[in-house]
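Peer 1: Quick one: sequence plus predicted model below, questions after.
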Amino acid sequence: NLDIIIIGINPGLFAAYKGHHYAGPGNHFWKCLYLSGLTSEQMTADEDYKLLQVGIGFTNMVQRATKGSADLTRKEIKEGSQILLEKLQHFKPKIAVFNGKLIFEVFSGKKDFNFGRQPDLVDGT
């Protein structure tokens, strides 16, 4: 059981090649994660497996790797959103973190929202 699930739109090509989340050389994810206080040490993408030990995991709305999210089809995004909802309902992480405004807009269907904690969208999460 995960305390926190971090949700991306889909893997980038470099992350897919490396086999690690947020692996691009210019990606600030790992530094931001550390600065947020969720980890006690600065990690790299190669150490993403360590997050499972502290109850943090990853998933993506769409599993297909692309150069950018603009390369995804509407069908992929719609189907991926439904699959993501089913995952959240089944696994019930305590917190679902949507990494980016676009992915939350797509998942929730809301365009008007503030960043930060949202009202419950999925029972148990």
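Peer 2: Received, thanks.

Peer 1: CA atoms for contacts and neighbours, from now on please.
Peer 2: Fine.

Peer 1: Check which helices and strands the top helix by length along the chain sits against.
Peer 2: Looking across the chain with DSSP state H, the single longest helix is helix 74-91. Here helix 74-91 touches helix 101-108, going by 3 or more CA pairs under 8 Å, 6 or more residues apart in numbering; DSSP states H and E.

Peer 1: And the contacts of the longest helix of the chain?
Peer 2: 1-2, 60-63, 106-107, 122-125 (CA atoms under 8 Å, 6 or more residues apart in numbering).

Peer 1: Between helix 101-108 and that helix, find me the angle.
Peer 2: 70 degrees (axes from the mean of the first three to the mean of the last three CA atoms, to 10 degrees).

Peer 1: Next one for the comparison:
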Amino acid sequence: MTPEELNAARDRTVPDVAAGGLRVLFCGINPSLTTAATGHHFAHPGNRFWPVLHRSGFTPRRLLPSEQSELLPLGLGITNVVPRATARADEVDAEEFREGGAALTERVESLAPAWLAVVGITAYRTAFGEPRARIGRQERTIGGARVWALPNPSGLNAHWTVETMAEEYARLREAASEGA
């Protein structure tokens, strides 16, 4: 992608990969410019979502962002807290996160997934007013779905490796499989 193509994607939205009754609806922070330019979630080359999803056992093989529709038959989907694309998540302010959290709650009520998995603890804390939330299963439900906060798979999140993220995502997969 050229810098011009990426810049033209600023503030675009990307359609959700979603359907009613999913096992897990993964929720990103907001689309990257690469995601907005391609129309494929977690499309930035440095994003580790797709390898982590596979290593955690959610998918039978590593999917490419362009194969995102293959998630639906697996009972999985993707949405975002904030729909507009930015170069960096820190371009989204707290008010926009809170507004995104309210809109996400309505979307989750409509789609009725069993689990909502927010990939980014800071986004979760801000969007839902949970400043002490930690990675893992949350006590609250959102729109009727149980909630799990996952580490952000962005390549900028150096605190988590692919392996340690896959372990946390696998904990969610096990809970979603058990119906717990």
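Peer 2: Good, I have the coordinates. Note that the structure is predicted; figures quoted are calculated from it, not measured.

Peer 1: Name the next helix or strand following the longest helix of structure 1 along the chain.
Peer 2: strand 95-98 (DSSP states H and E).

Peer 1: mind listing the helices in structure 1 by residue range?
Peer 2: Counting by DSSP H, one finds helices in structure 1 at the ranges 13-18, 29-35, 74-91, 101-108.

Peer 1: Quick check: which of those is nearest to Glu41 of structure 1?
Peer 2: Taking CA to CA, helix 29-35 is the member of the helices of structure 1 nearest to Glu41 of structure 1, at 6.4 Å.

Peer 1: Please spell out which residues along that closest one are buried.
Peer 2: By 16 or more other CA atoms under 10 Å, the buried positions in helix 29-35 of structure 1 come out as 29-30.

Peer 1: quick revisit: average offset between the longest helix of structure 1 and structure 2?
Peer 2: Compared with structure 2 after the fit, helix 74-91 of structure 1 shows a mean deviation of 1.7 Å (mean CA distance after the TM-score superposition for structure 1).

Peer 1: before we move on, the earlier item: tabulate the helices of structure 1 (a markdown table), appending distance to Val54 of structure 1.
Peer 2: Output for those, formatted as a markdown table (distance: least, CA to CA, whole Å):
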| stretch | distance to Val54 of structure 1 |
| --- | --- |
| helix 13-18 | 22 |
| helix 29-35 | 13 |
| helix 74-91 | 16 |
| helix 101-108 | 24 |
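
Peer 1: Of all these, which one is nearest Lys50 of structure 1?
Peer 2: helix 29-35 (12.3 Å).

Peer 1: mean shift between that closest one and structure 2?
Peer 2: Mean deviation for helix 29-35 of structure 1: 0.5 Å (mean CA distance after the TM-score superposition for structure 1).

Peer 1: Find me the equivalent region of that helix in structure 2.
Peer 2: With TM-score structural alignment applied, helix 29-35 of structure 1 matches the range 49-55 in structure 2.

Peer 1: My guess is Val24 of structure 2 contacts Pro73. True?
Peer 2: No - when contacts are counted by CA atoms under 8 Å, Val24 of structure 2 is not listed as touching Pro73 (11.7 Å).

Peer 1: any idea which residue sits dead centre in structure 1?
Peer 2: Residue closest to the average C-alpha location in structure 1 (CA atoms, centre = their mean): Ile7, at 1.5 Å.

Peer 1: if we can go back for a sec, with neighbour numbers in mind, choose between Val24 and Pro73 of structure 2.
Peer 2: Neighbours were counted for Val24 of structure 2 and for Pro73 using other CA atoms under 10 Å; Val24 has more, 28 against 10.
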